[in-house]
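1. Can you look at this prediction? I've put the sequence above it.
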Amino acid sequence: MRRALDLAARGDYRTRPNPKVGAVVARGDKVLAEGHHAVSGGPHAEAAALDALPPGAARGATLYVTLEPCGPFAGKRTPPCVERVLASELARVVVAQTDPHPEVGGRSLERLRAAGLRVDVGLLEDAARRLNGPYRKWIKVRRPYVTAKWAMSLDGRIATAEGDSQWISCGASRRAVHRLRGEVDAVLVGVGTALADDPLLTRRGVEGGTPLRVVLDSRARLPLDSRLVRTAREVPLLVATGSEADPERSAALRVAGAEVLSCGAGPRPDPLALLDVLAARDLRHALLEGGGEVAAAFLEADAIDRVLCFVGPRLIGGDGAPGPLRGRGFPRLDDAPRLRHLEARPSGDDVLLEGHLHVY
């Protein structure tokens, strides 16, 4: 199953909106074939693995798959995998997780058992769920999955007291962020970050999709000569404002090509209202890139699902040097959210910390 999860992780932006799935056909300890879902509309992982075998070669073998095989339902573009599995005369199917999709939801497992196959469920289930957080959250909650990302020094600063932040992270970490941008549907920043860094928020140097760029800007302060606004006609830009946004500034941003939308009834954009706006556009994974006020607002709204923290080998210091979270904070440690399934791995000269606040 670990090999199947590794295969599933090969899925990239081309699988959207489908989940990432890997499959291995084995007889005892011997791997006979393997496959993964590579592109939406293309073969699913089970079919890719089974199609790699000669006719009859899977008879009596075991299929390890990271998600319950799909069944028939309206609008489906590929043949149901459960039928392909049955036709292969396998003896056993090991599934990491059931499919939360209401059209599947255990029905395929029942079909396999009814046909006499041994079916086991739950092997490495947590890892399989985390791999498909955006898919599972969308099916269950109908809101975008939110990954919060920041880079900080070893002493927890995202910039110097004078505002210098380029670059705390190394080139390998920045390339990883561009790959991540290519896999999400929207990239979010606060207006403070937009003013300080004048970012483009585009994917560069890697293949991938083109995410919607979103600036949370209470009063529509985003400069008309910023790179975000100057490229708004080529790359979509949404400016999410509050109830006190300057009407003239909002109108000028619209003329320049940006979409301006009030999110929530308060003076600041409401994170959950913004996520509902994104959901209405079928945008299922949002990357929150800062800064500290916006990240804190999402955290306080319990709207962050996963955290990616790139830690660079620098010590910045300084009483005025900002950290990745601002806002009100949590007065008691018992109230502070605790990350689960924390992992640390190298990212060039940096260390990438990954943890989850919600697993769906």
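-> Nice, thanks for sending it over.
2. Please count neighbours and contacts with C-alpha atoms only from this point.
-> Fine.
3. Run through the residues that contact the nearest residue to residue 156 once chain neighbours are set aside.
-> Once flanking residues are discounted, residue 156 sits nearest to residue 323: 5.8 Å by Cα to Cα, 6 or more residues apart in numbering. By Cα atoms under 8 Å, 6 or more residues apart in numbering, residue 323 lies in contact with 152, 156-159, 292.
4. give the contact list for the closest residue to residue 252 other than its chain neighbours.
-> Of all residues not flanking residue 252 in the chain, residue 224 sits nearest, at 7.7 Å (Cα to Cα, 6+ apart). When contacts are counted by Cα under 8 Å, 6+ apart, residue 224 touches 230, 252-253, 256.
5. Take this one as well and set it beside the first:
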Amino acid sequence: VRRTTLANSPGVWLEVDGSGEWTASARCSASVRDFFDIYLPLKVRGVLVIGQLGQSLDGRIATESGLSHFVTGPEDIDRLHRVRAIVDAVLVGAGTVDADDPELTVRRVDGENPVRVVLDPSGRLESNRRIFNDGRAHTIVIHHDESVGSEQMGEAEILRVPGTSPHKIDLEVLLEKLSFRGLRRILVEGGGLTVSHFLQAGLLDRLHVTVAPLLIGSGRPSLTLDPVPTLEEVPRYPCRQFCLGKDVLFDFELQSKLE
């Protein structure tokens, strides 16, 4: 249990245990309670893999053509940037870089930029992407150790990792290699297939799914997982809900097999 005095509230202390459960010496407003409930479980853990998805009510993260800016509202985008500021590294798949050319930096809140990790097993991305050349944060491109991809990706570092097939990285080995570099709190930000692979492999500790009151219809799905024969076999994870403007954040507490 750790006790911390709040900087902007002299005489008020916050006591936090290893799971993120907290007690304050003064009464907190609903918005402050939600703030602590969302972020303290992420902040207190030294090792954490968290998945992140922003989706419509009908389970789409983008239109059919790949447009996704922005499915969720500004309150959720602020939350995403706070999570980026907490973690050591933010990880996305090659499809996200190809579709969005994202920065993956902290801009809407105070905080340092995380290391950016791009999962590109077959080395299909071109080296002219912004993320490989903007110098905003250290960037690591993950290639399959038997791929014939480029050995130079702008300013980015290339890290080769063995895979379970020519187009799939062994995610458990990847996390071990990142941990060895001091990158132990990882945000898996997208896209849907990448988050699905981590979830299916049992490698996520938490999953944030923010649902916006939109109906996109045909579009790119949020999660794509192996079929479950019966509803009785569907895992029912502990989950908390938070209102973020017009959106609702579902915070799932999972059990990573690495624990």
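-> It's in. None of the values given here were measured: they were computed from a predicted structure.
6. where does the TM-score land?
-> After superposition, the two chains reach a TM-score (TM-score structural alignment, normalised by the length of the second structure) of 0.80; 238 aligned residues with a Cα RMSD of 2.9 Å.
7. re the thing from before, so which of the contacts of residue 323 of the first structure are in strands?
-> Mapping the contacts of residue 323 of the first structure onto strands (DSSP state E) picks out residue 152.
8. and residue 179 of the second structure, what pairs with it in the first structure?
-> If you follow residue 179 of the second structure across to the first structure using TM-score structural alignment, you land on residue 279.
9. Does anything pack onto the strand or helix carrying that match? Which helices or strands?
-> Element membership of residue 279 of the first structure [criterion: DSSP states H and E] is helix 271-280. Secondary-structure packing of helix 271-280 of the first structure (3 or more Cα pairs under 8 Å, 6 or more residues apart in numbering; DSSP states H and E): no helix or strand packs against it.
10. Superpose on the second structure and give me the mean offset of that helix.
-> Compared with the second structure after fitting, helix 271-280 of the first structure deviates on average by 1.1 Å (mean Cα distance after the TM-score superposition for the first structure).
11. following that helix, which helix or strand shows up next?
-> Helix 271-280 of the first structure is succeeded, C-terminally, by strand 285-288 (DSSP H and E).
12. Would you mind getting the average deviation of that next one from the second structure?
-> Once fitted to the second structure, strand 285-288 of the first structure is off its aligned match by 0.8 Å on average (mean Cα distance after the TM-score superposition for the first structure).
13. how far does that strand sit from the chain's center?
-> With Cα atoms, centre = their mean, to the nearest Å as the basis, strand 285-288 of the first structure stands 6 Å off its chain's centre.
14. So which residues of the stretch 1-150 of the second structure form strands?
-> With strands called from DSSP state E, counting those that start in this stretch, the stretch 1-150 of the second structure shows them at 2-5, 13-16, 22-24, 48-56, 60-63, 89-93, 115-119, 139-144.
15. Enumerate the strands of the stretch 151-259 of the second structure by residue range, in sequence order.
-> 157-161, 163-165, 168-169, 185-190, 206-212, 219-221, 239-244, 247-253.
16. if I look at the most centrally placed residue in the first structure, how far off is residue 148 of the first structure?
-> Here the mean C-alpha position of the first structure is nearest to the C-alpha of residue 285 (Cα atoms, centre = their mean), at a distance of 4.9 Å. Residue 285 of the first structure sits at a distance of 11 Å from residue 148 of the first structure (criterion: Cα to Cα, to the nearest Å).
17. same deal with residue 247 of the first structure?
-> With Cα to Cα as the criterion, residue 247 of the first structure and residue 148 of the first structure are 30 Å apart.
18. Between these two, which has more neighbouring residues?
-> Each of residue 247 of the first structure and residue 148 has its neighbours counted (other Cα atoms under 10 Å); residue 148 has more, 23 against 11.
19. which position in the second structure aligns with the more buried one?
-> So residue 148 of the first structure corresponds to residue 51, using TM-score structural alignment.
20. Cool, thanks, talk later.
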